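**Q** Sequence and predicted structure, then a few things I'm wondering about:
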Amino acid sequence: MSETHTILVTGGTGTLGRLVTERLRAAGHEVRVLSRSARPHAVDLRKGGPGLDAALAGVDTVVHCASSPRGGDEDAARNLVAAAGRAGVTHLVYISIVGVDRVPLPYYRAKHAVERIVERSGIGWTVLRTTQFHDLVHQVLATLAKSPVMPVPSGVADQPIEVAEVADRLAALAVGAPAGRVPDMGGPEVRDFADLARAYFAATGRRRPLLPVRLPGKTYRGFAAGGHLAPERAVGKGTFEDFLATRPA
C-alpha cells in the first residue's frame, strides 16, 4: 500500500486548487482546504494568525495554490512559510508561471519573489511553472469581445494549457519527494492571440472585427518576445478548441 500524506492545499477552492484537492483525496490522502472562506480553515494568508497554525498542525505537505493579481502574495508566502516551519512541514509545493523571471508584469514579479521565499524557506520544496490556463485565456477573450470591435495584442502569442493536466502533475509532485524546480509545463500549441480569438468566435457563434493593438512598455515587449512561452515544453494534450467544446456557447 502506498504511503498516505496529510496535505494542506491553499487556495483549495480555486480553479486549480479544487482539482488538486479532488485528486489527492481520491488517492486516499487526508487533505485540508485553506482559503479565506473555506471552513473549518478560513484564513487570510496575508494576515496569518492562529487559524493558520491550526490548519497546519500535523500536516507534512503544503500545496500552495493561493494567489491574487491584486497583491499580497509575498506577505502570504512569508506567513505560510513561517507557520509551516513551526508545524514541521517537510514539503512545500508551489505553482508558478512560465516567464515570471522574464516578463516584468507586477504580478509575475510577485510570483517570482514567492519562488525565492519558498526556495529560502529551509523546507524541502518543489516549484512547477506552467503557461496560462485555458480558463484565463477564455476569460480575457470574453472580456475583450464585449467591445463592438475586439482589440487583440498585436504580435503576441499564447500557449494555453488545460488546468486538469496541471492538477494531475501538481498532485503527483505533492506525494513525491521535494524536487526543487521541476521542468515547466506548456500547452500543446503556441497560438497567435488573434488566432485564439477566432477560435473563441467559432465556438460561441459570435462575430467581431479584430483590431490589432500594440502597446508601449517593457511588459508588452516581454510578452511579444515570448517570455511567457515554453515551446520546448509543449507537453500539454488538450487544445483550446477541446476546452471550448466543453463550455456552453
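**A** That came in fine, so what should we check first? Numbering: from 1, shown residues only.

**Q** Only C-alpha atoms from now on, for both contacts and neighbour counts.
**A** Fine.

**Q** Excluding chain neighbours, what is closest to Gly99?
**A** Leaving aside its chain neighbours, Gly99 sits nearest to His228 (4.2 Å; criterion: C-alpha to C-alpha, 6 or more residues apart in numbering).

**Q** scratch that, Val152 is what I was asking about
**A** Pro212 (5.0 Å).

**Q** before we move on, what SS does that neighbour have?
**A** Here Pro212 is recorded as strand under DSSP: H, G, I helix; E, B strand; the rest coil.

**Q** Thought Val149 was touching it, still the case?
**A** No: under the criterion of C-alpha atoms under 8 Å, Pro212 makes no contact with Val149, lying 10.1 Å away.

**Q** For stretch 44-58, buried residues please.
**A** Asp44, Leu45, Arg46, Gly48, Leu52, Asp53, Ala55, Leu56, Ala57 (16 or more other C-alpha atoms under 10 Å).

**Q** which residues does the fourth one contact?
**A** To tie it back to what came earlier, the one meant is Gly48. Ala76, Asn79, Leu80 (C-alpha atoms under 8 Å, 6 or more residues apart in numbering).

**Q** quick one: what helix or strand has it in it?
**A** Counting by DSSP states H and E, no helix or strand carries Gly48.

**Q** how close does it sit to Val81?
**A** Computed as C-alpha to C-alpha, to the nearest Å, the Gly48 to Val81 distance reads 10 Å.

**Q** returning to what we had before: what sits against the residue nearest to Gly99?
**A** By C-alpha under 8 Å, 6+ apart, the contact list for His228 reads Ile97, Val98, Gly99, Val100, Arg102, Val103, Thr131, Asp158, Gly222.

**Q** Which of the helices or strands spans it?
**A** Judged by DSSP H and E, His228 forms part of no helix or strand.

**Q** Go through stretch 201-212 and flag the buried ones.
**A** Buried-residue list, stretch 201-212, by 16+ other C-alpha under 10 Å: Phe201, Leu210.

**Q** So which residues of this structure form helices?
**A** 15-26, 50-56, 73-87, 106-119, 134-144, 163-174, 193-204, 218-224, 240-245 (DSSP state H).

**Q** now these in a markdown table, with distance to Gly187?
**A** Formatted as a markdown table, the helices of the chain follow (distance: least, C-alpha to C-alpha, whole Å):
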| stretch | distance to Gly187 |
| --- | --- |
| helix 15-26 | 15 |
| helix 50-56 | 33 |
| helix 73-87 | 25 |
| helix 106-119 | 19 |
| helix 134-144 | 9 |
| helix 163-174 | 10 |
| helix 193-204 | 13 |
| helix 218-224 | 16 |
| helix 240-245 | 9 |
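
**Q** then this one, side by side with the first:
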Amino acid sequence: MTTILVTGGTGTLGRLVTERLRADGHEVRVLSRRSRPYAVDLREGGGALDAALDGVDTVVHCATSPRGGDERAATNLIAAALRAGVRHLVYISIVGVDRVPLGYYRSKLTVERLVEASGLGWTVLRATQFHDLAVRLLDALAKPPVMVLPAGVSDQPVEVAEVADRLAGLAVGEPAGRVPDLAGPEVRTLESLARAYLRATGRRRAVVSVPLAGKAYRGFRAGGHLAPARAVGKRTFEEYLAVRFGRGDGDGRRG
C-alpha cells in the first residue's frame, strides 16, 4: 500500500478522504496547522514540510483558505514534493474557477495552473459547492427577520462524502490530469434551497430576492459555477437536510 499525505486532513473534506484511504489499508499522514505530528503551515513551508513528505508517494491537496494564501501554500507544497520525489499530486478545485471572477476562485485557478506546471504527476478534480457550505450561507442569511437572496442565482450542491470517495479513488490511481467535474444531482434556485432550509429548520422568514451589482454576481447569475452535464452526485439537498436536522419533508423537485 502507498503512503499518502492529505493536506487539510482535519477539514470537512480532508477528514473524510483520510477515513476512506485508511479504511482501504493505506498509510495516511494528516497535515494541518495543528495536527501532530505533521503540524505545518503550508504558507511558511520549511523543514517540517519536508519531514512530512519524506517517503510519501501521493499528496491529496485539500487545504485551502478563502482568506488568502493558497498560491503561496501550493508553491511551497510543490517545491517540497519535488524534493521528496512525490509521484502524484491530487488537487481539489471548484467548478467555475475559470468563469466566475471571484477573488477566491481566481486563487483556486492559479493553484490549478501551478499544479499543472509543477513537473509532478497530477490530477485535478473540480466539484460544485458542498451541501454544508450552502447551509452555512443560508444560516447567515436567515439571521434577520427577512431573508434577502441574490436574485437569479442557482446552485448545484453536492454531498461532501461523494467528493471524498472520488478523491480517494483518484489518489490510489495513476495521474489523470483534469478529470470530469463532480456536481450535485440538481440545479436549484437559491430561493428553492432557502425554502427547503427554512422548512427543515422550522424557521419562519420572509424570503426576498434582490439584484446585485458586480462581475462576480453576473458570473454566478450566468451559471458559471454550475455543471448540469455532470450532475452525477446522488444525495439531494432535502436528503442532506433530513439527516442534518431531522425535519426534512422529502419534497424533491422545486425550482
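**A** Right, received. Where do you want to start? Predicted model, so just to flag it, every value in this text is computed and none were measured.

**Q** Any idea what the TM-score comes out to?
**A** Remark: TM-score between the superposed chains equals 0.98 [TM-score structural alignment, normalised by the length of the first structure]; 246 aligned residues with a C-alpha RMSD of 0.6 Å.

**Q** Which one (most neighbours) among the contacts of Gly48 of the first structure?
**A** Among these, the one with the most neighbours (other C-alpha atoms under 10 Å) is Leu80, at 25 neighbours.

**Q** The counterpart of that one in the second structure - nearest residue in space that isn't next to it in sequence?
**A** By TM-score structural alignment, Leu80 of the first structure lines up with Leu77 in the second structure. Excluding the flanking residues, the one nearest Leu77 of the second structure by C-alpha to C-alpha, 6+ apart is Leu42, at 6.7 Å.

**Q** From the contacts of Gly48 of the first structure, pick the one nearest Glu162 of the first structure.
**A** Set against Glu162 of the first structure, the nearest of the contacts of Gly48 of the first structure by C-alpha to C-alpha is Ala76 (26.3 Å).

**Q** Can you give me the distance of the closest one to Ala224 of the first structure?
**A** Taking C-alpha to C-alpha, one finds Ala76 of the first structure at 31 Å from Ala224 of the first structure.

**Q** do Gly186 of the first structure as well
**A** Gly186 of the first structure is 17 Å from Ala224 of the first structure, by C-alpha to C-alpha.

**Q** Neighbour count: these two, which is higher?
**A** Neighbour comparison, Gly186 of the first structure and Ala224: the larger count goes to Gly186, with 30 against 19 (by other C-alpha under 10 Å).

**Q** Now check the second structure for the residue matching that one.
**A** Using TM-score structural alignment, Gly186 of the first structure sits opposite Ala183 in the second structure.

**Q** Gly180 of the first structure: which of the helices of the first structure is closest?
**A** Closest approach to Gly180 of the first structure among the helices of the first structure (C-alpha to C-alpha): helix 106-119, 7.9 Å.

**Q** And for the closest residue to Asp184 of the first structure other than its chain neighbours, the neighbour number?
**A** Nearest non-adjacent residue to Asp184 of the first structure, counting by C-alpha to C-alpha, 6+ apart: Arg129, 5.0 Å away. Using other C-alpha under 10 Å, Arg129 of the first structure is surrounded by 20 other residues.

**Q** From Val33 of the first structure, how far off is Arg129 of the first structure?
**A** 22 Å.

**Q** can you check Thr219 of the first structure too?
**A** Distance from Thr219 of the first structure to Val33 of the first structure, by C-alpha to C-alpha: 34 Å.

**Q** Which one of these two is surrounded by more residues?
**A** Val33 (22 against 16).

**Q** how about the more buried one, what's its match in the second structure?
**A** The equivalent of Val33 of the first structure in the second structure is Val30 (alignment by TM-score structural alignment).

**Q** returning to that earlier point: enumerate every residue touching the match of Leu80 of the first structure.
**A** Leu42, Gly45, Leu49.

**Q** quick one, what contacts the last one?
**A** For Leu49 of the second structure, the contacting residues are Tyr38, Val40, Leu42, Leu77, Ala80, by C-alpha under 8 Å, 6+ apart.

**Q** Make a markdown table out of those residues and add distance to Ala242 of the second structure.
**A** As requested, the contacts of Leu49 of the second structure are exported to a markdown table (distance: C-alpha to C-alpha, whole Å):
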| residue | distance to Ala242 of the second structure |
| --- | --- |
| Tyr38 | 36 |
| Val40 | 37 |
| Leu42 | 37 |
| Leu77 | 39 |
| Ala80 | 43 |
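
**Q** for these, which one is nearest Gly25 of the second structure?
**A** Proximity of these to Gly25 of the second structure (C-alpha to C-alpha) peaks at Tyr38, which lies at 19.8 Å.

**Q** Now that closest one: closest residue in space that isn't a chain neighbour?
**A** Using C-alpha to C-alpha, 6+ apart, the nearest residue to Tyr38 of the second structure is Leu31, at 5.1 Å.

**Q** repeat for Thr2 of the second structure
**A** Using C-alpha to C-alpha, 6+ apart, the nearest residue to Thr2 of the second structure is His26, at 5.8 Å.

**Q** how many other residues sit next to the one you found?
**A** 16.

**Q** what's the answer for Asp192 of the first structure, then?
**A** 16.

**Q** how about Leu105 of the first structure, what's its match in the second structure?
**A** In the second structure, Leu105 of the first structure lands on Leu102 (TM-score structural alignment).

**Q** my guess is its match meets Gly214, correct?
**A** No: with contacts counted by C-alpha under 8 Å, Leu102 of the second structure stays clear of Gly214, the gap being 9.8 Å.

**Q** more crowded one of those two?
**A** The neighbour comparison of Leu102 of the second structure against Gly214 (other C-alpha under 10 Å) goes to Leu102, with 17 against 9.

**Q** residues in contact with the nearest residue to the more buried one once chain neighbours are set aside?
**A** Leaving out its chain neighbours, the residue that sits closest to Leu102 of the second structure by C-alpha to C-alpha, 6+ apart is Ala216, at 5.3 Å. If you count contacts by C-alpha under 8 Å, 6+ apart, Ala216 of the second structure has them with Val100, Pro101, Leu102.

**Q** on that earlier part again, tell me the residue in the second structure aligned with the residue nearest to Gly99 of the first structure.
**A** That one, His228 of the first structure, aligns with His225 by TM-score structural alignment.

**Q** separation between its match and Gly103 of the second structure?
**A** 14 Å.
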